[in-house]
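Asks: sharing a model that was predicted from the sequence below.
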Amino acid sequence: MLWYQIVFLSLIQGLTEFLPISSSAHLILPAQLLNWQDQGLAFDVAVHVGTLIAIVGYFRKDIAQIVVAWCVSIKDRQSTSDSRLAWWICLATIPACVAGLVFDEFISTHLRSVEVIGYTTIGFGVLLWLSDRYGSNSKTEYDFCPKSVVYIGLAQALALIPGTSRSGITMTAARFLGFSRECAARFSFLLSIPLILAAGGLKLIELISSNVMVDWTSIVVGVVLSAISAYLCIYLFLKWLNRIGFFPFFVYRLILGSLLLFIVYV
């Protein structure tokens, strides 16, 4: 890849991984609309590592408390709010993992198109706005239960469809269930960690088994830029979320989706 492609794709991954606008759509589109060569498996691994570094770095204290509480709950069977949150994250991760194993090939073959991304960008954007417009703010992370966590997990599985947005659909589900914006966003971000680990790990295994040549300069730049941009994105998003809500992201998705469908049909 040329240097500006490396910089652009790294920043796009970092900025869109945690915003409710779909990182997969933004990584697929440049290759299809600008006739860029596919960035390749090694670069996908790099930007996933970058976003993982960002989310772990930002929530490092929370993660440490959750992991310790989870281990204690297994050893001593002591339940706390942090240990329950750890189990909720595990439970909510299962549907997406199962769906990924079952439908990955079908999605890669039939759904990675500009047309599909256009429709999902608009459709799930509308749902995001409706959830924020009519959802209450009555629940916090202490109000999670198996039923609500399973709903969020099933919603997360839909994010395998390009254009859906993993963070967007999980926040949408949480807001429809009555959780506050901050709680929905925080749970969505923590929920991303096992999936990013799984996706990055699978891509790494594919990379090792493929014996392809790796451009290490591109890899390092991808990791650094995606990590920095993702960290800033998480910080600013959580800082401004209660002030601006999800409406600006709905408008962005509506404009982007309409533009993509215009390109397809005109």
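Replies: Happy to help now that I have it. Residues are numbered from 1 along each chain as shown.

Asks: CA only for contacts and neighbour counts going forward, please
Replies: Noted.

Asks: distance from the chain centre to the helix or strand hosting Leu85, please.
Replies: Per DSSP states H and E: Leu85 is located in helix 81-110. Here the centre of helix 81-110 is set off from its chain's centre by 12 Å, with Cα atoms, centre = their mean, to the nearest Å.

Asks: ok, second structure coming up, stack it against the first:
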Amino acid sequence: MSLFHIFLVAIIQGLTEFLPVSSSGHLILLPNLTNLDDQGLAIDVAAHVGTLGAVVLYFWRDVKIALLGLPRALTGKRDTPGAKLAFLLIVATIPVIIAGLVLKLTGLDEMMRSIAVIGWTMLGFGLLLWWADQKGANAKTEADWSTRDAWILGLWQAVALIPGTSRSGITITGARAMGYGRSDAAKIAMLMSIPTILASGTLLGLDVAKQADIAMMRDMGLAAIFSFGAALLALALMMRLLKSISFTPYVIYRVLLGVVLLVIAYS
């Protein structure tokens, strides 16, 4: 695999993983709209590892608190801030794991990897994000995150298994619809991504480990490094911009891309 191809895939993954524009949708589109071959499972796993590192580093203070509280959370206790956060993240991850296993076992995950599906989800869920962002109140903060809200956002997150939906976008949409402020909605969505990416990366990594060689490990290392840098930049930029602007610029991008993809799909 060429260095340019690795760089391109990693940058796309890194820049789009935490922006509400769908990283999986962009990666599926890459080989469909260019002459490049599909990057393969190994590079996908490596790029996800890079983005995981970026979000852990950016929110390290919260991650550290959750890790310290994890042992108590696993026993069902929520008597410390760390235990509560760890418990809520576990709860929010359960729906996407169950839905992911169902899609994988039934083969529906492969059936949805089309330009038409991505076009409709880009457009539809982009407009839904705009509606939730404009109509949502700013009454709740991350401190108000409850078990009920974690379950609901977990269900929203499971919808992101449809290509083009955007995991961060749909969870932010759900959080804004529930009354969380923009920055708080984004932060909760980012923290929810950690166990989700970790779970999916572990599952996919088991398949990659069976066929890994020196060349593949080198390519994976480069992809992880590139995606880490791009994801950290995109994450820091979005969290800073949310202090002064809405999600409308991302919605405009989604709508325009969705329309273009639908034209391509049905022409």
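Replies: Thanks, I have the structure now. These numbers were taken from a predicted model, which means no experiment stands behind them.

Asks: which neighbouring elements make contact with the helix holding Leu85 of structure 1?
Replies: Secondary-structure packing of helix 81-110 of structure 1 (3 or more Cα pairs under 8 Å, 6 or more residues apart in numbering; DSSP states H and E): helix 60-76, helix 146-157, helix 181-210.

Asks: tell me which helix or strand comes right after it.
Replies: helix 114-134.

Asks: quick one: average offset of that next one versus structure 2, please.
Replies: Mean deviation of helix 114-134 of structure 1 relative to structure 2 after superposition (mean Cα distance after the TM-score superposition for structure 1): 0.4 Å.

Asks: could you check the angle helix 181-210 makes with that helix?
Replies: 160 degrees (axes from the mean of the first three to the mean of the last three Cα atoms, to 10 degrees).

Asks: could you measure from the closest residue to Ala92 of structure 2 other than its chain neighbours over to Tyr58 of structure 2?
Replies: The shortest distance from Ala92 of structure 2 to any non-neighbouring residue, by Cα to Cα, 6 or more residues apart in numbering, is to Gly154 (4.1 Å). For Gly154 of structure 2, the distance to Tyr58 of structure 2 (Cα to Cα, to the nearest Å) stands at 22 Å.

Asks: okay, the two: which has more neighbours?
Replies: Counted by other Cα atoms under 10 Å, Gly154 of structure 2 and Tyr58 do not tie: Gly154 has more neighbours, with 25 against 16.

Asks: and the residue lying closest to Val208 of structure 2 once chain neighbours are set aside, what does it touch?
Replies: Take Val208 of structure 2 and drop its neighbours on the chain: the residue closest to it by Cα to Cα, 6+ apart is Ala42, 5.7 Å away. Neighbouring residues of Ala42 of structure 2 by Cα atoms under 8 Å, 6 or more residues apart in numbering: 205, 208, 216, 220.

Asks: the helix holding Leu85 of structure 1: which residues count as buried?
Replies: Neighbour counts over helix 81-110 of structure 1 (16 or more other Cα atoms under 10 Å) mark 82-89, 91-97, 100 as buried.

Asks: do stretch 60-75 of structure 1 as well
Replies: Under the neighbour-count criterion of 16+ other Cα under 10 Å, stretch 60-75 of structure 1 has 63, 66, 69-70, 73 buried.

Asks: so what's the residue count around the spatially closest residue to Ile194 of structure 2 that is not a sequence neighbour?
Replies: Of all residues not flanking Ile194 of structure 2 in the chain, Leu52 sits nearest, at 6.3 Å (Cα to Cα, 6+ apart). When neighbours are counted by other Cα under 10 Å, Leu52 of structure 2 registers 26.

Asks: can you pull the buried residues of the helix or strand containing Leu52 of structure 2?
Replies: Leu52 of structure 2 belongs to helix 41-58 when assigned by DSSP H and E. For helix 41-58 of structure 2, a neighbour-count test (16+ other Cα under 10 Å) marks 42-56, 58 as buried.

Asks: post-alignment, it versus structure 1, mean distance?
Replies: Mean deviation for helix 41-58 of structure 2: 1.0 Å (mean Cα distance after the TM-score superposition for structure 1).

Asks: counterpart of that helix in structure 1, which residues?
Replies: Using TM-score structural alignment, helix 41-58 of structure 2 lines up with residues 41-58 of structure 1.

Asks: next, count neighbours for Ile205 of structure 1.
Replies: Counted with other Cα under 10 Å, residues neighbouring Ile205 of structure 1 total 12.

Asks: ok, it - contacts?
Replies: The contact partners of Ile205 of structure 1, by Cα under 8 Å, 6+ apart, come to none.

Asks: quick one: it from Val45 of structure 1, how far?
Replies: From Ile205 of structure 1 to Val45 of structure 1 the distance is 10 Å (Cα to Cα).

Asks: before we move on, what about Leu204 of structure 1?
Replies: Counting by Cα to Cα, the gap from Leu204 of structure 1 to Val45 of structure 1 is 6 Å.

Asks: and what of Thr16 of structure 1?
Replies: 16 Å.

Asks: still on that earlier bit, widest-spaced pair of the buried residues of helix 41-58 of structure 2?
Replies: The largest separation in the buried residues of helix 41-58 of structure 2, counting by Cα to Cα, is between Ala42 and Tyr58 at 24.8 Å.
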